[in-house]
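In: A predicted structure for the sequence below; I have some questions about it.
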Amino acid sequence: MPDSGKRAPAVMPYLPQLDGVRALAILIVFAAHCGYSHVVPGGFGVTVFFFLSGYLITTLLRIERARTGAVSLPAFYLRRSLRILPPMYLTLLAAGGLYALGLLDWMPVDPAAILGQATFLTNYPGLFGTEAVLPVPLWSLAIEEHFYLVFPLAYVLWLGRLQPRRAALACLGICAAVLAIRCVNVWRLADYSLNYSWTHTRIDAILFGCCLALWNNPVIPADAAWRPKAWHVGFSLAVILGTLAVRAPAFRETLRYTLQSAALFVPFAYLLHGEGPAVRLLASRPMRQLGLWSYSFYLAHMAVVALVLHLWPGLHGLSLMLAAFPPTLLWCWGMYTLVERPCAHLRRRLLAERPPEPILADGGRQAGVTPA
């Protein structure tokens, strides 16, 4: 039978360990951008954000359909717009101001590239150059936005009408097609490193998260979700470490993303059951707080790093991280207090009859957007 969402909760419960996952992922990205990219896999941090977004968004769609009998696309796009756009445009404006004042020792910025950032097209350098942009890393957010535009419509018209298992298999089929495209690109393109940033070659990381939300979802009681054992998690983490150890470019731009995304299914399933020391660590207050601010942190951290390097050119590695971390947190606090929370209140007022997002302890809501 179609995915009716029977026995789905009325609202998605708040899962504090997922905020901890966000915090861990943003720390990986931050360390990589501060000079540790040779040992810290910043790209894997982005893959974690992708998987998490796919899981959350699809789970929210399933719960809304169970609660109301349908999915409101206008409500979905309004929620996403109020969640994503105000912090993003304000961060772009702030980075542009620092650049205009000469406070960023940055490459020359092309206005057309900024337009690409503002319209979520900067991950396609054939349209807008990705090199001459402001230091706001929007290529991954562009991939997320393209997913947000298409996937809810596909869910309403197709995936939501299938049995959850069949819908998950359909997503896996698309993942296989994406892998095939990457392999063809390696064979045909001189610069196949663009597999890293194109939507049609990276969307599978998000779709693997959708698979977990559609089938064996611990949040949906009717799914009777599989509970991984510790050795399952250990094996999946070993697979991920193995993908990081292999340095062959062709592997890294093809199978690496597939293996990492598929392996993430296991630790995420483990964490979603809400038990164990890893869950308690990720759900600790500092990790929850950083996870709550992770979107603004991701948007702002590269501009802050560039500003710190302008003021103290000799900093690198740990010293750069220690100098850039506090002002980035200050920006996040201001953004959350003055922009994100008011936007969350506005969302609730505009959509008072459709509350599919879980209410947090501080009155905010858990959203699927990657801080990437």
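Out: Received the coordinates, thanks. Residues are numbered from 1 along each chain as shown.

In: Only C-alpha atoms from now on, for both contacts and neighbour counts.
Out: Noted.

In: just checking, what packs against the helix or strand where Tyr295 lies?
Out: Secondary structure from DSSP states H and E places Tyr295 in helix 294-311. Packed against helix 294-311 by the contact rule (3 or more CA pairs under 8 Å, 6 or more residues apart in numbering; DSSP states H and E) you find helix 16-31, helix 73-100, helix 318-335.

In: Structure two is appended below for comparative analysis:
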Amino acid sequence: MPPSIAREPDQAHHIPALDGWRGLAVIVVLMGHFGADRYLPNFSSFGVDLFFVLSGRLMADILFVKQMPIPMFFAKRFARVYPALFVFILITSLAFHGTFGEYDLKVAASALTFTLNYAMAYGHPFSLLDHIWSLCVEEHSYILLALIAFATRSRSKPITWGIIFAAGLMALINGVIRVHMSEGDPGVVMWRTDVAMAGIFISAALFIVLRPSLHRDHWTWIAPCALVSAILARMFGVDAIVFFGVKTILLAMAVIGIEYSAPWFRRNFEGNMLRFVGQCSFSIYLWQEPFFRLAGSGILPSALSLILGIACGVASYDLIERPLRATLNAMFSRRPVEQTLA
């Protein structure tokens, strides 16, 4: 086995392919919003699926392997999310005042308190901010995972794994049942944390239990096969058991095994451009939405809207997200902040 593959999973190191995975996720969202959704309904939601399983794998490493102190975990989450989100809401609330995208203080508060996804699920669309539903799901899931970490750090690993996996499986079953019962767009079901958290929790649970075996030879092919199979399940699955349940498990297997996958597969995620997009992905995800709405309203051409959305996202990352995150992390930790995946 090549040395680049045969390293112990206990070793702390940065994994470039995970940046690339994040980059792929936001590119899929962009492709869907600016064209592909017209031909493949909900294509963009597959990008969110990629984000969710990545989040589960990363949070499992941070909370259950490295065992970051819970207060520090929440401080880093605040630094990671709130500066860029607050500035985005402030600017869009002013820029779209009196237009089709106008929203009031109550809507902004629902986004900043991460309650927007349930308001949407119960019939209150928010236009410019409705993409924040996925951020709500992530933050709710992180709170639950942190509580589990706090409660189980003196317990055995099987108990921890069992609790997380059971929660993910219940969310998965809940989603399948709700899709079957849905009379309208089944995509609405996925806005709910008690459904969408499945990808985060199952990925976290599988990473915890499979981590000791990730350096073995069979992982060189599991990740590529799992990713291809997940794409097929998402594209051609006609039942929620397949396009939601099976797809979620396969994506989780793909992301937790990517570090030890075959070099030809892993290199696809390690290119500098894709990794840069991944580093900027949160800000790009925030800022693509208003331009997606402008294109959908016929105010701007789709190509120009796409370019402007990416440009604003990169600017947000360079001018707001990255410097303020570093400043806040330094303030919280009282020491120079190292770059992390948190």
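Out: Sure thing, it's come through. Being a predicted model, the structure only gives us computed values, none of them experimental.

In: re earlier: tell me which residues in the helix holding Tyr295 of the first structure are buried?
Out: 294-310 (16 or more other CA atoms under 10 Å).

In: Then stretch 73-82 of the second structure?
Out: Buried residues in stretch 73-82 of the second structure (16+ other CA under 10 Å): Phe73, Phe74, Lys76, Arg77, Ala79, Arg80, Val81.

In: quick one: what's aligned to the fifth one in the first structure?
Out: Yep, that's Ala79 of the second structure we're talking about. Counting by TM-score structural alignment, Ala79 of the second structure lines up with Leu82 in the first structure.

In: just checking, its match touches Cys343?
Out: Yes - contact criterion CA atoms under 8 Å: Leu82 of the first structure and Cys343 qualify, at 6.0 Å.

In: Can you give me the distance of Leu281 of the first structure to Phe235 of the first structure?
Out: Separation of Leu281 of the first structure from Phe235 of the first structure (CA to CA, to the nearest Å): 21 Å.

In: Same check on Leu307 of the first structure?
Out: Using CA to CA, one gets 41 Å for the distance from Leu307 of the first structure to Phe235 of the first structure.

In: what's the answer for Gly129 of the first structure, then?
Out: Noted for Gly129 of the first structure: a distance of 40 Å to Phe235 of the first structure, by CA to CA.

In: Kindly report the same for Thr47 of the first structure.
Out: 18 Å.

In: So if I had to pick from these two, which one is more boxed in?
Out: Higher neighbour count among Thr47 of the first structure and Phe235: Thr47, with 24 against 14, using other CA atoms under 10 Å.

In: what residue of the second structure matches up with the more buried one?
Out: Under the alignment (TM-score structural alignment), Thr47 of the first structure pairs with Asp49 in the second structure.

In: Now that match: which helix or strand?
Out: helix 43-60.

In: Report the angle between that helix and helix 70-95.
Out: Relative orientation of helix 43-60 of the second structure versus helix 70-95 (axes from the mean of the first three to the mean of the last three CA atoms, to 10 degrees): 150 degrees.

In: does the closest residue to Ser261 of the second structure other than its chain neighbours belong to a helix or a strand, and which?
Out: Leaving out its chain neighbours, the residue that sits closest to Ser261 of the second structure by CA to CA, 6 or more residues apart in numbering is Thr220, at 3.8 Å. Here Thr220 of the second structure, judged by DSSP H and E, is contained in helix 219-236.

In: after superposition, how close is that helix to the first structure?
Out: For helix 219-236 of the second structure, the mean deviation from the first structure after alignment is 3.7 Å (mean CA distance after the TM-score superposition for the first structure).

In: starting at the chain centroid, how far to that helix?
Out: 18 Å (CA atoms, centre = their mean, to the nearest Å).

In: cool, and stretch 238-253 of the second structure?
Out: 16 Å.

In: what do you get for stretch 135-148 of the first structure?
Out: 9 Å.

In: Leu255 of the first structure: what's it in contact with?
Out: By CA atoms under 8 Å, 6 or more residues apart in numbering, Leu255 of the first structure lies in contact with Leu179.

In: any idea how far Asp204 of the first structure is from it?
Out: Leu255 of the first structure sits 11 Å away from Asp204 of the first structure, going by CA to CA.

In: can you list residues touching both of these two?
Out: Here Leu255 of the first structure and Asp204 have Leu179 as joint contacts, going by CA under 8 Å, 6+ apart.

In: what does Glu259 of the second structure align to in the first structure?
Out: Checking TM-score structural alignment: Glu259 of the second structure goes with Leu272.

In: An error on my part: the question was meant for Val277 of the second structure.
Out: Checking TM-score structural alignment: Val277 of the second structure goes with Leu290.

In: do the same with Ile200 of the second structure
Out: With TM-score structural alignment as the criterion, Ile200 of the second structure lines up with Ile206 in the first structure.

In: Ile163 of the second structure too?
Out: In the first structure, Ile163 of the second structure lands on Ala170 (TM-score structural alignment).

In: Could you do Ala230 of the second structure as well?
Out: Per TM-score structural alignment, Ala230 of the second structure is aligned with Ile240.

In: What's the local residue count around the aligned residue in the first structure for Gly245 of the second structure?
Out: Aligning on TM-score structural alignment places Gly245 of the second structure opposite Thr258 in the first structure. Thr258 of the first structure: 20 surrounding residues under other CA under 10 Å.
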